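[1] what follows is a predicted protein model with its sequence.
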Amino acid sequence: MTDKNPQEGNIFEDVKDEVVGIAKGGAKHPGTKPVLTGATVGAVAGALLPVVTWPVGLIAGVGIAIYSRVKK
């Protein structure tokens, strides 16, 4: 049985809307700067860690930044 809280939206729809908004709005979208900052921090962290490469860190940083924007 899947009883879902009506206050709780679909996280995938929210993330999709955020990504589409960033893609359409470019630098003017309010989510662009935090997502780019997350990408940079993730890439640097990935480059410094011995097991993770910078592309993996970049993707993780973008994912965390978008998730944190959507959950607000």
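    Perfect, I can see it now. Treat the numbers as computed from the prediction; the structure is a model and nothing was measured.
[2] going forward, measure contacts between C-alpha atoms and count neighbours the same way
    Will do.
[3] all the helices of the protein, residue numbers only.
    Ranges of helices within the chain are 11-25, 32-48, 54-70, based on DSSP state H.
[4] second structure follows, compare the two:
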Amino acid sequence: MARQHPEEPTLVEMTIEEVKAMGKQGLAHPSTRPVLTGGVVGAVIGAVLPVVSWPAGLLAGAAVALYSRVKR
């Protein structure tokens, strides 16, 4: 496992900063629309699948979209 330098932010720190920025800037932030779209897609998939509820799908879809935005 590679060690990070102390000055490099962790994935959790980057995610928290991204969510804060999205909250402050709203739809003007470049990550807001993809994360909302991911949530909607997840909710639709959750509503269609009998095992997953739409709220769980919404959360999962938004989380995957946010992760993909932060990881870039």
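    That came in fine, so what should we check first? Keep in mind the model is a prediction, meaning the values are calculated, not measured.
[5] what's the TM-score once they're superposed?
    Here the superposed chains carry a TM-score of 0.90, computed using TM-score structural alignment, normalised by the length of structure 1; 71 aligned residues with a Cα RMSD of 1.8 Å.
[6] thinking again about what came up before, in TSV: the helices of structure 1, plus mean neighbour count and distance to residue 4 of structure 1.
    Below are the helices of structure 1 laid out as TSV (neighbours: other Cα atoms under 10 Å; distance: least, Cα to Cα, whole Å):
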stretch	mean neighbour count	distance to residue 4 of structure 1
helix 11-25	14	12
helix 32-48	19	29
helix 54-70	18	18
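[7] with distance to residue 3 of structure 1 added, can I get those helices in CSV?
    Shown next, in CSV, are the helices of structure 1 (distance: least, Cα to Cα, whole Å):
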stretch, distance to residue 3 of structure 1
helix 11-25, 16
helix 32-48, 32
helix 54-70, 22
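[8] so which of those helices gets nearest residue 5 of structure 1?
    helix 11-25 (12.7 Å; Cα to Cα).
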